[in-house]
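1. with the sequence up front, the predicted model follows.
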Amino acid sequence: MDSISPVSRGWRLCMVASCISCIIPIFFLKHSHDSVNLSILGSTDIASTISINESDANSHDSVNLSILGTQLNEEYKCNIFDGKWVYDPKGSPMYKGAQCPFLSDQVSCQRNGRSDFIYEKWSWEAKGCKIPRFDATDMLERLRGKRVIIVGDSLNRNQWESLACLLYSALPPSQTLVDVKSGTYKVFTAKAYNFSVEFYWSPFLMQQNVNQDNGARILRLDRVATSAMKWIGADIMLFNTGHWWDLFQYEGKTVENMDIESAFDMAMNTWARWVDQNVDATKTRVFFRSISPEHKGKHWCYNKTQPIEDDSYETTFPGKIIKVVERTMQRMKTPVTYLNITKLSQHRKDAHPAVYATKKWKQLLALQNRKPETYADCSHWCLPGLPDTWNRLLYVSLVLDTSKVILSS
């Protein structure tokens, strides 16, 4: 019998090892779960899981979602709220203001005489991943048979007008109903899709009364707004608050000059209890939008046509208020998605109405030159404009199926 040389024996062992090394990865790949975990990080972390299967891929071909560098079962970090503004004259804006006759004067900057258009042509680009653009057709399908409510102050009304216009401009007017007569309740309905997007004006999310003696607002920090009974049963809820706090009432006692942070904390706890007691998390998605920044002082919005390019720029909104919101969501049993638009909005000093928030802009323009801090609206936003990006990120959150907010340490 011929003997096997040490070299031949080593060669055969190498071949066997190579075969085994090929078989093992194939085995594990075959039995791995078809999912991608996407962790969105920022001042809060939003843990997301995207399930991938053949039926999902075929049903949403219109959505161009490309998470760069992601493989199955690979942890990948993509913060959709962190990125940069890119000039995109071909892709922006997503509609024309004239397509939505129901837009209020406050946001209709072009109709009110603003002559520049560059502020409409910026697109948000997230770092490290490509997020889908707002797809009105896909959004209409996702909302079919559903009810969306947007509750909060005039900045949430700004977002409601944007979302209503994004969807309205994609449909024949005969297939829609829009009621904007009330200052406290507005609704857009898509008849063919059997869904509605409603706005409830509630700037504090709490019950408001008026002091009969001096006319001052009184907030009941232990009671949610009276309209809350109408919120129940919505499929998607989007809330905001944080502006305009001045006089409070808690447990039946009026408290003047109360610490803002303490009062806000009480209100947020009251809101959180209502959500936990009245929302079925298996049927309803809850969102909370972060504070929309103003632009005053050094970065005053008047006569500005370009975004702020200084990455270190931050507005003066109190960080303590933001921390209260984050702490509250962390304690809730109901999953809440944090629509964290503050930082990306800080750089858009060019996107405010300024004097173009009214048809009387010529008179304001003259006054503006003498006293700009009084007459320029540097709080709200032109449409088309920045709130369209807020709704794009709302859409992205629905596409990615983000759910539980987990605060970073």
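-> Thanks, I have the structure now.

2. okay, CA-based contacts and neighbour counts for the rest of this
-> Noted.

3. is Val286 in a helix, a strand, or coil?
-> strand (DSSP: H, G, I helix; E, B strand; the rest coil).

4. quick one: contacts for it?
-> By CA atoms under 8 Å, 6 or more residues apart in numbering, the residues touching Val286 are Ile236, Met237, Leu238, Pro335, Val336, Thr337.

5. how close does it get to Thr189?
-> 20 Å (CA to CA, to the nearest Å).

6. likewise for Ile321?
-> In terms of CA to CA, Ile321 sits 34 Å off from Thr189.

7. Cys78 too?
-> Distance from Cys78 to Thr189, by CA to CA: 33 Å.

8. what do you get for Arg142?
-> 14 Å.

9. do the same with Ile406
-> In this view, Ile406 and Thr189 are 34 Å apart by CA to CA.

10. the more surrounded of the two?
-> Per other CA atoms under 10 Å, whichever of Ile406 and Thr189 has more neighbours is Ile406, with 23 against 20.

11. what strand or helix carries the more buried one?
-> Using DSSP states H and E, Ile406 sits in strand 402-407.

12. another structure for you, compare them:
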Amino acid sequence: MVTFGPSKDHSYPSLTRKLLPWTFYAIIPLVFVRLYFYPCPLPHSNPILISSSLPPSTLEEESAKETPCDFTSGDWVPDKWGPLYNGTTCSTIKEGQNCIAHGRPDMGYLYWRWKPKHCNLPRFDPNTFLQLFRNKHLAFVGDSMARNQLESLLCMLASASAPELVYRDGKDNKFRRWRFDSQNITISVYWSPFLVKGVEKSNAGPNHNKLYLDHVDERWAADMNVFDLLVLSIGHWFLHPAVYYEGDSVLGCHYCPGLNYTEIGFYGVLRKALKTTLKTAIERRGRVTNGKGIDVIVTTFSPSHFEGEWDKFGACPKTEPYQEGEKSLEGMDAEMRKIEIEEIEAAKLSAIQFDNLRLEALDVTKLSLMRPDGHPGPYMYPFPFANGVTERVQNDCVHWCLPGPIDTWNEILLELIKGWEYQSIKEE
């Protein structure tokens, strides 16, 4: 057997120690010759980073403003931080949307964030919002989704400054107003489920709504001259039975058996209602000469997520978001969104001649479609299963828990406003 052990010959390490210094001395002249004839180019400097004292995160945000972010395409990703508020820290949550206080057992729906594909959506900064709206009046007008978004915003702002309720009126306090005195900010909500003039169905009268499509609802429009930002939200009430009027004649109806009117559906009616509303805003505020303008934002249709009967257990049972590709935007949800986007774009063209009027869509349809887990479901009432699962239980698979996915709408709202502010500064 042949074995290998340590060598007894130490001449090789000794020779290495002698040659190494001479090798080093020989290389130095070669390096100087190489640099003299072939100098290395310096790395390109970034003049923005050198000249600016802003932190990198701020610089990235400033750069991003040059190219508006597309918030419509993205994914819901896990978020360890959770919401700015909860069911006990905010006093303005409507009872039916306070899912935590009503005993919803799973909390996972609170720990997701919307991540656009090609940009970042910053977390909501209440102090930034309050600073941008100093001395201004913001109004939410529309149906219960407008109210849902308003109450989300109030809760987010209350994490920095508490609002004071200064006015309320109407059944279920459908007309309310809050003040942030330190910033001189007013935030109002106006119930107007069609935006145009309407007579809502009642137990004492006809079982259908009446809409007058060529007249805006003056319950809110009469105050339009005091608004700085108007956020409009409609859609779900157009699914109810209704008779439609234009001028002095009946245009048609939607689901009106027993009445001698032509069935025309509701898509065209939604379009006419938006057209009348935006046209009125342009006419009343675009032509003012005192310099006071208005911004108008239309929040697009928010899909519901009923998977069964509204009054049975498991109507909207999901506890996590849909993943990309798992749920498509189609059918009524897609059509309602399409109409709203098209009408806001048409209004932009009509208003292009006015410098004091800006219009935009707050496109939340797809990101909302992907959150079947964010509704109150049976927890629209306190502890619905305290005595076990009953045969019938009412579910809300339309509105959103607070806190919940709807908070993202207001994160995007703030980014739209910041973008407008940035553009205004650039143009000065």
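-> That came in fine, so what should we check first? Everything quoted here is computed from the prediction, not taken from an experiment.

13. after superposition, what's the TM-score here?
-> TM-score for the superposed chains, counting by TM-score structural alignment, normalised by the length of the first structure: 0.75, backed by 344 aligned residues with a CA RMSD of 3.4 Å.

14. most neighbours among the contacts of Val286 of the first structure, please name it.
-> Thr337 (26 neighbours).

15. trace it over to the second structure, please.
-> Per TM-score structural alignment, the equivalent position to Thr337 of the first structure in the second structure is Glu360.

16. so who does its match touch?
-> Per CA under 8 Å, 6+ apart, neighbours of Glu360 of the second structure: Val296, Ile297, Val298, Ile344, Glu345, Lys348.

17. mind checking how far it is from Pro105 of the second structure?
-> 38 Å.

18. ditto for Pro376 of the second structure
-> Counting by CA to CA, the gap from Pro376 of the second structure to Pro105 of the second structure is 12 Å.

19. give me the stretch of the second structure that stretch 99-119 of the first structure matches.
-> With TM-score structural alignment as the criterion, stretch 99-119 of the first structure aligns to 89-109.

20. may I see the buried residues of that stretch?
-> 90, 92-93, 95-104, 109 (16 or more other CA atoms under 10 Å).

21. now, among those, which is nearest to Leu138 of the second structure?
-> Using CA to CA, Thr92 is the member of these that lies nearest Leu138 of the second structure, at 16.7 Å.

22. residue contacts, the closest one?
-> Applying CA under 8 Å, 6+ apart to Thr92 of the second structure gives the contacts Glu151, Leu154, Cys155.

23. which of those residues has the most neighbours?
-> Cys155 leads the contacts of Thr92 of the second structure on contacts (other CA under 10 Å) with 26 neighbours.

24. helix, strand or coil for the aligned residue in the first structure for that residue?
-> Cys155 of the second structure maps onto Cys165 in the first structure when the alignment is built from TM-score structural alignment. For Cys165 of the first structure, the assignment made with three-state DSSP gives helix.

25. give me the distance between Cys165 of the first structure and Pro173 of the first structure.
-> Noted for Cys165 of the first structure: a distance of 11 Å to Pro173 of the first structure, by CA to CA.

26. re the thing from before, pipe the contacts of Val286 of the first structure into TSV and attach secondary structure and distance to Lys362 of the first structure per row.
-> Output for these, formatted as TSV (DSSP: H, G, I helix; E, B strand; the rest coil; distance: CA to CA, whole Å):
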residue	secondary structure	distance to Lys362 of the first structure
Ile236	strand	41
Met237	strand	39
Leu238	strand	36
Pro335	coil	47
Val336	strand	44
Thr337	strand	42
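
27. tell me the secondary structure for the nearest residue to Pro122 of the second structure once chain neighbours are set aside?
-> Residue nearest to Pro122 of the second structure in three dimensions, not counting chain neighbours: Glu411, with 7.3 Å by CA to CA, 6 or more residues apart in numbering. Assigned by three-state DSSP, the conformation of Glu411 of the second structure is helix.

28. could you point out which element follows the one helix or strand Gly252 of the second structure maps to?
-> Assigned by DSSP H and E, Gly252 of the second structure belongs to strand 249-254. Where DSSP H and E defines the elements, the next helix or strand beyond strand 249-254 of the second structure is helix 267-285.

29. mind checking what Lys275 of the second structure lines up with in the first structure?
-> Aligned partner of Lys275 of the second structure by TM-score structural alignment: Asn269.

30. and that match, how far is that from Arg223 of the first structure?
-> Distance from Asn269 of the first structure to Arg223 of the first structure, by CA to CA: 10 Å.

31. swap in Leu143 of the first structure?
-> In terms of CA to CA, Leu143 of the first structure sits 30 Å off from Arg223 of the first structure.

32. what about the residue lying closest to Phe238 of the second structure once chain neighbours are set aside, how many neighbours?
-> Spatial nearest neighbour of Phe238 of the second structure, chain neighbours left out: Phe266 (6.1 Å); criterion: CA to CA, 6+ apart. Using other CA under 10 Å, Phe266 of the second structure has 22 other residues around it.

33. doesn't Trp237 make contact with Phe266 of the second structure?
-> No. Assessed by CA atoms under 8 Å, Phe266 of the second structure is found out of contact with Trp237, at 9.9 Å.

34. now the first structure: which of the contacts of Glu360 of the second structure match?
-> Contacts conserved in the first structure for those, using both residues aligned by TM-score structural alignment, their matches' CA atoms under 8 Å: Val296, Ile297, Val298.
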